[in-house]
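A.B. asks: show me how the following folds:
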Amino acid sequence: MRWAALFLSLALVMPAVAQPVRVGVSHSPPYRVAEDGRFSGLYLDIFDEIANRLGWQVQYREAPYRRVLRLAEDGQLDVVLGARRTDEREVYLDFVAPAFPADRRLFFYQTDTHRIERYDDLYGRVIGAREATRYFPRFDEDTSLMKELVGRYENLMLMLERGRVDVVIAPELVGRYTLNQLGLTASVSPYTVPGDPVYLAVAKGSPLQAQAEAIRATVQAMENDGIYQEILGQYLDQGKP
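C.D. replies: Take a look at the predicted model:
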């Protein structure tokens, strides 16, 4: 009843969105999937639920992630899905709600001797990591680690399967999704690292800024009624060893 009353009060005060909400989508499975004009993925499943509850019409636009950010900065998009907060982006984005899961960093392995119990276990291991990717500061800045940098997680998981690397570090959902897509299995080390908050961001100057409170309330309602965890669970189940 409390949430029903809150939504009613928000509906009475928030301005209607008269035009489609313009959302940028870069192809980054399983978060955002853009193939042949069709859009899906975890972030879109969550966002579609938010949009449906708030009665929005949505228009998705595919572009590489850096271009999505530029389009939002130029006022050509209303929403960026899965944005991480930085001082630079604060200039043109309103980080409305951490609407998407903060993906843990996992260490996948095949052989028990390569199981990672603590950070120091990484020394002496060949660690597969995606190039130009930030995981967490200590790991990113540690020049004593033996890192094998590759452009795609698919290749890293195949290298793990073939024994060319001892461990692969990956965000949880990406790692599980990639294993599932390849039909492979791997074990997950006990040592994990929390991920950073991931936001639903609205371009500053967009009419959608006026609905920031309604967005936050909707995300909270989804968590309270279990639909958020239900959506997330569909992706967490993928690729479990």
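A.B. asks: hey, let's count contacts and neighbours off CA atoms from now on
C.D. replies: Will do.
A.B. asks: distance of Thr111 relative to Glu161?
C.D. replies: Thr111 sits 10 Å away from Glu161, going by C-alpha to C-alpha, to the nearest Å.
A.B. asks: between those two, which has more neighbouring residues?
C.D. replies: Between Thr111 and Glu161, counting by other C-alpha atoms under 10 Å, Glu161 is the more crowded of the two (18 against 14).
A.B. asks: what number of residues lie near the residue nearest to that one when sequence neighbours are not counted?
C.D. replies: Setting aside the residues directly before and after it, Glu161 is nearest to Gln110 in space (C-alpha to C-alpha, 6 or more residues apart in numbering), at 7.1 Å. Look at Gln110: counted by other C-alpha under 10 Å, it has 20 neighbours.
A.B. asks: and if you look at Arg138?
C.D. replies: Should you count by other C-alpha under 10 Å, Arg138 turns out to have 9 residues around it.
A.B. asks: state whether it is indeed within a strand.
C.D. replies: No: read with DSSP: H, G, I helix; E, B strand; the rest coil, Arg138 is helix and lies in no strand.
A.B. asks: distance of Pro29 relative to Glu88?
C.D. replies: Taking C-alpha to C-alpha as the criterion, Pro29 is separated from Glu88 by 25 Å.
A.B. asks: next, the structure of the following sequence, for comparison with the previous one:
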Amino acid sequence: MKKKLSLIIAFVAAMALSAVMLAGCGGGAATESEPQGAPAEGAEFIVGFDQSYPPYGFVGNDGNYTGFDLDLAAEVAERNGWTVKYEPIDWDAKDTLLNSGAISCIWNGFTMEGREADYAFSEPYMLNGQVVVVKKDKGISSFDDLAGKTVITQVDSAALDVLEGDKAGLAATFGKLETIGEYNTAFMQLESGAVDAVACDLSIAQYQMSAKPDAYVMLDETLSSEHYAVGFKKGNVETAEKVSQTLKAMYEDGTIEELCNKYSEYGLSFENWLIK
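C.D. replies: The predicted structure is shown next:
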């Protein structure tokens, strides 16, 4: 009987140990929240970005990846001794890629509002907002004129979040709210007349209007005001703070202003920069 009891106790202990080990390897929310250190010098810094998001990240005329955020990331990496790598991602898969370690951060006009509990963010570095763009001379000059119209936005975007949240009442007046994989195609549909309006980031609107000043107009009313920040895996506060400190140093030595001026032709303004 004593031997049998000893075997039972040993079995229970083994099961308890297995449960602890499984919990530690499970990859659930608790694991994702564990504190993490900043990359060591020489480590790879993999930047996840949407390659169809000018002027923050896109494919240049030479076929290479370029953009304001990618230039920022490259400079931050160089100053910290990291090796930068650009990784174009499917925006729907960004969280899976970040939590698995396939990318180090999401750095591409990434709105932090409403996501604060899900990521470790850098300080907000750029002022942004959600706006609506329409074709000129189409009789649409206010939100009221969007009643019965077809509005399109990017899937899993800040604009979609607003239209399904705070501005759900406005969206209910639309004839249809459509989503699409990336904004370049959305504006092609606007230009062709397939849709009546595009709901998007202010930066995207400024870029599209600077490229075709005679084609589009932005409504005076805005859907929201928000900020861009660099998103890291939840718990990776140390890297987020390191990036913020480096961006501040880049502002102080004039690098930020130089990069803003480089992309000013795309509608990007130094006046919207925040980390100082």
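A.B. asks: TM between them?
C.D. replies: For these two chains in superposition, a TM-score of 0.68 is obtained (TM-score structural alignment, normalised by the length of structure 1); 221 aligned residues with a C-alpha RMSD of 3.8 Å.
A.B. asks: quick one on the thing from earlier: so Pro29 and Glu88 of structure 1 - more neighbours on which side?
C.D. replies: More neighbours sit around Pro29 than around the other of Pro29 of structure 1 and Glu88, counting by other C-alpha under 10 Å; the figures are 16 against 8.
A.B. asks: could you measure from the corresponding residue of structure 2 for that one over to Val12 of structure 2?
C.D. replies: Aligning on TM-score structural alignment places Pro29 of structure 1 opposite Tyr53 in structure 2. Here the criterion is C-alpha to C-alpha. By it, Tyr53 of structure 2 lies 55 Å from Val12 of structure 2.
A.B. asks: and the lengthiest strand in structure 1, how far out from the chain's middle?
C.D. replies: The strand spanning the most residues in structure 1, taking DSSP state E as the definition, is strand 93-100. On the basis of C-alpha atoms, centre = their mean, to the nearest Å, the separation between the geometric centre of strand 93-100 of structure 1 and that of its chain is 12 Å.
A.B. asks: may I see the buried residues of it?
C.D. replies: Of the residues in strand 93-100 of structure 1, those with enough neighbours to count as buried (16 or more other C-alpha atoms under 10 Å) are Leu93, Asp94, Phe95, Val96, Ala97, Pro98, Ala99, Phe100.
A.B. asks: any figure for the gap between the nearest residue to the last one once chain neighbours are set aside and Gly75 of structure 1?
C.D. replies: With C-alpha to C-alpha, 6+ apart as the criterion, Phe100 of structure 1 has its nearest non-adjacent residue at 5.4 Å, and that residue is Val198. Here Val198 of structure 1 is placed at a distance of 21 Å from Gly75 of structure 1 (C-alpha to C-alpha).
A.B. asks: more neighbours, these two?
C.D. replies: Each of Val198 of structure 1 and Gly75 has its neighbours counted (other C-alpha under 10 Å); Val198 has more, 19 against 16.
A.B. asks: give the aligned equivalent of the more buried one in structure 2.
C.D. replies: Using TM-score structural alignment, Val198 of structure 1 pairs with Tyr228 in structure 2.
A.B. asks: likewise Val17 of structure 1?
C.D. replies: Using TM-score structural alignment, Val17 of structure 1 pairs with Glu41 in structure 2.
A.B. asks: just the helices in structure 1 please.
C.D. replies: Under the criterion DSSP state H, helices of structure 1 are mapped to 2-13, 42-54, 65-73, 87-90, 137-141, 153-161, 172-182, 212-225, 227-236.
A.B. asks: so which of these gets nearest Arg104 of structure 1?
C.D. replies: Among the helices of structure 1, helix 172-182 comes nearest to Arg104 of structure 1, with 5.5 Å by C-alpha to C-alpha.
A.B. asks: for Ser225 of structure 2, what are its contacts?
C.D. replies: If you count contacts by C-alpha atoms under 8 Å, 6 or more residues apart in numbering, Ser225 of structure 2 has them with Leu127, Asn128, Gly129, Gln130.
A.B. asks: pretty sure the last one sits against Leu223.
C.D. replies: Going back to what we said before, that points to Gln130 of structure 2. Yes: if you go by C-alpha atoms under 8 Å, Gln130 of structure 2 and Leu223 touch, sitting 5.1 Å apart.
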